[in-house]
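Novice: A predicted structure for the sequence below; I have some questions about it.
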Amino acid sequence: MYKRLKNYFHPITQLEKKRKALSVPKECSQELRRLLRTPLPKPDKCLDELDFLVLDFETTGLNPTEDSLLSIGNIRIENNQIDMDTAAHCYLDDNQKIKAASAVVNHIMPQMLLEGEQLEEAMNRLFIKMTGKIVMAHGAVVERSFMQAYVRKRYGLNDLPIIWLDTLKIEKHLVYHSKGDNFELQLNAVRQRYGLPLYSAHNALVDAISTAELFMAQKIKIFGRQAKKTTIGEMYCRATC
């Protein structure tokens, strides 16, 4: 009885109710429509039984209404393993202007975008990959806000009820409960605390792979031997944006 009530009031259950109640605009692409029509897993579903799509966006800045998306990297976690065969990366050519400040950080230059994909094409491919998956990023507020801004501008859709996990939030939760201080939450800084190798930052695919590896390490640190029995509901409470 308690478990049933707990699941009923769980944020994932409430998110699924939002998804069911969502009025999908007729203008939505088939790819986005399929994503929004796919049920979310129940909170008591084991993490190891779920598939994940790990994302990273490189952008010209942090404001999705003023800045542009430059590149997308993604990779899947399936059967509790990172599937390198699914690694994908693309540049975007959508008439955006690269800012000098962002070029210093991510080293993406205008000529690199000349043969890039159109934003709509790249997003529809991403929606296909996201369907039936838990979506993950490090500092997911960036990926989430740019994706939300896209569907709002393109389709007038004000909500995108999918499950996001954020490895930055997971780490913040861990550090808070260990009463640590003076800690950094940048991807490579967190990876270093786990003894993971340092990769070149600010490449969308490299950062997606780095995030996937970090998540696997975090899961073991939090749940130990119980990791195989850990549910998406338990992890979601530590990793929501």
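Specialist: Done, it's in.
Novice: rest of the way, CA atoms for contacts and neighbours
Specialist: Fine.
Novice: for the nearest residue to E213 once chain neighbours are set aside, give its distance to M112.
Specialist: Among residues not flanking E213 along the chain, I82 sits closest, at 7.6 Å (C-alpha to C-alpha, 6 or more residues apart in numbering). Distance, I82 to M112, by C-alpha to C-alpha, to the nearest Å: 28 Å.
Novice: tell me the gap between stretch 33-40 and the middle of its chain.
Specialist: The chain centre lies 17 Å from the centre of stretch 33-40; the measure is C-alpha atoms, centre = their mean, to the nearest Å.
Novice: and the residue most central in space within the chain, helix, strand or coil?
Specialist: Closest to where the C-alpha atoms of the chain average out (C-alpha atoms, centre = their mean) is M136, at 2.9 Å. Of the three states, M136 takes strand under DSSP: H, G, I helix; E, B strand; the rest coil.
Novice: another structure for you, compare them:
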Amino acid sequence: MIKRLFQSFHPLEQLEKQRQAECGKGTVASHLKPIFQAPVPPPDTPLETLDLVVLDLETSGLDPETDAILSVGMVEIRQQILSLSSGQHYYLLAADAVKPETAVINHIVPETLAGGMTEQACVEKIIATLAGKVVVAHGAAIEQGFLRRAFQLAPDAPMPLVWIDTLMLERSLSANRGKVNPDLRLCHIREQKGLPPYLAHNALADAVATGELLLVLIREIFAGKTPVLGPLVQRSLKGYA
């Protein structure tokens, strides 16, 4: 009973209540129904029973209100195995949004986006892929902000997606080791974990690199125990455990 009472306050349980309440209003936009219709899994759900999608967005900046999504990379993890064959990589028709200061980082120039898809078409792809799955990102706040705008969610409406943030997972592990101000860049963490170099700032490559890192972090966090969803979500929100 005590365990159940504790779980009722877990962020996943709260998100499920928000999802049900929003669905009960009958005002969910039709394009968002696949996401809102999928129940939020409880905290004790074994990770191997869940499908995960690693998401990376390359953007023209960090402000969802003034910047734009330039490319999207997604790859799935099933039964804790990264499925390279599931990889998706899209460029958006947003040539006017390219900025010199970000182009030198992600190498996305207007010519790259000339044959891209519209944001609406890309949003449809994203929703179809993420619905009913757990979303993984490195520094997830950026992806969350841009998705909220792309989904056209009202400021007070929940986004009933479950997120695991590899940056916050490593921050929690660093805090447990007593490290202050750790380097949380994806490339640095991978190097520290013995993972190979990769093509940074390419949306699909970053998604694959994040997925590989997640699998290493899961083994480190659970240390032989059965991985379950709840602790990963809590660490992703708080940066400690």
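Specialist: Looks like it arrived, so ask away. Computed from a predicted model, the values in this text were never measured in an experiment.
Novice: once they're superposed, what TM-score comes out?
Specialist: Put the two chains on top of each other and the TM-score (TM-score structural alignment, normalised by the length of the first structure) is 0.93; 236 aligned residues with a C-alpha RMSD of 1.6 Å.
Novice: how much space between the residue nearest to E213 of the first structure and K97 of the first structure?
Specialist: According to C-alpha to C-alpha, I82 of the first structure stands 34 Å off from K97 of the first structure.
Novice: and those two? Which one has more around it.
Specialist: Each of I82 of the first structure and K97 has its neighbours counted (other C-alpha atoms under 10 Å); I82 has more, 20 against 13.
Novice: now do the contacts for the more buried one.
Specialist: Residues near I82 of the first structure by C-alpha atoms under 8 Å, 6 or more residues apart in numbering: 75-76, 212-213.
Novice: tell me which helix or strand the residue nearest to E213 of the first structure sits in.
Specialist: strand 81-91 (DSSP states H and E).
Novice: any idea how far that strand is from the chain center?
Specialist: 14 Å.
Novice: now stretch 186-205 of the second structure
Specialist: With C-alpha atoms, centre = their mean, you get 16 Å for stretch 186-205 of the second structure.
Novice: tell me how many other residues surround the residue nearest to A217 of the first structure when sequence neighbours are not counted.
Specialist: Ranked by C-alpha to C-alpha, 6+ apart and with sequence neighbours excluded, the top spatial neighbour of A217 of the first structure is Y194, at 7.1 Å. For Y194 of the first structure, the count of nearby residues is 13 (other C-alpha under 10 Å).
Novice: surely Y194 of the first structure and M216 touch.
Specialist: No - contact criterion C-alpha atoms under 8 Å: Y194 of the first structure and M216 do not qualify, at 10.6 Å.
Novice: burial count for the nearest residue to V40 of the second structure once chain neighbours are set aside?
Specialist: Take V40 of the second structure and drop its neighbours on the chain: the residue closest to it by C-alpha to C-alpha, 6+ apart is E16, 5.2 Å away. By other C-alpha under 10 Å, 21 other residues sit near E16 of the second structure.
Novice: cool, and N63 of the first structure?
Specialist: So N63 of the first structure, with other C-alpha under 10 Å, has 13 neighbours.
Novice: distance of A200 of the second structure relative to L186 of the second structure?
Specialist: Note on A200 of the second structure: its distance to L186 of the second structure, by C-alpha to C-alpha, is 9 Å.
Novice: who touches stretch 122-134 of the first structure?
Specialist: Residues contacting stretch 122-134 of the first structure (C-alpha under 8 Å, 6+ apart): 29, 31-32, 34-35, 38-40, 50-53, 90, 92, 162-165.
Novice: can you pull the buried residues of that stretch?
Specialist: Buried positions in stretch 122-134 of the first structure, judged by neighbour count with 16 or more other C-alpha atoms under 10 Å: 122-124, 126-134.
Novice: possible to save those as TSV with distance to V104 of the first structure?
Specialist: Shown next, in TSV, are those (distance: C-alpha to C-alpha, whole Å):
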residue	distance to V104 of the first structure
A122	24
M123	25
N124	29
L126	27
F127	30
I128	32
K129	30
M130	30
T131	34
G132	36
K133	33
I134	32
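Novice: what about A200 and L186 of the second structure, which has more around it?
Specialist: Using other C-alpha under 10 Å as the criterion, A200 of the second structure and L186 rank with L186 on top: 18 against 15.
Novice: what sits against the more buried one?
Specialist: Going by C-alpha under 8 Å, 6+ apart, L186 of the second structure touches 138, 167, 209-210.
Novice: among these, who's most crowded?
Specialist: Neighbour-wise, the contacts of L186 of the second structure (other C-alpha under 10 Å) top out at H138, 28 neighbours.
Novice: OK, contacts around that one?
Specialist: Contact analysis of H138 of the second structure by C-alpha under 8 Å, 6+ apart lists 56, 165-168, 186, 210.
Novice: ok, which pair from these is furthest apart?
Specialist: Taking C-alpha to C-alpha, the two most distant members of these are D56 and M168; they sit 15.5 Å apart.
Novice: neighbour count winner among the two?
Specialist: Just comparing D56 of the second structure and M168: by other C-alpha under 10 Å the higher neighbour count belongs to D56, 28 against 24.
Novice: my read: the more buried one touches G73, true?
Specialist: Yes - counting by C-alpha under 8 Å, D56 of the second structure touches G73, with 5.2 Å between them.
Novice: doesn't G73 of the second structure lie inside a strand?
Specialist: Yes - the assignment for G73 of the second structure by three-state DSSP puts it in a strand.
Novice: now it. Nearest residue, chain neighbours left out?
Specialist: Spatial nearest neighbour of G73 of the second structure, excluding adjacent residues (C-alpha to C-alpha, 6+ apart): L204 at 4.0 Å.
Novice: again with L62 of the second structure
Specialist: Computed as C-alpha to C-alpha, 6+ apart, the closest residue to L62 of the second structure that is not its neighbour in sequence is I142, at 6.8 Å.
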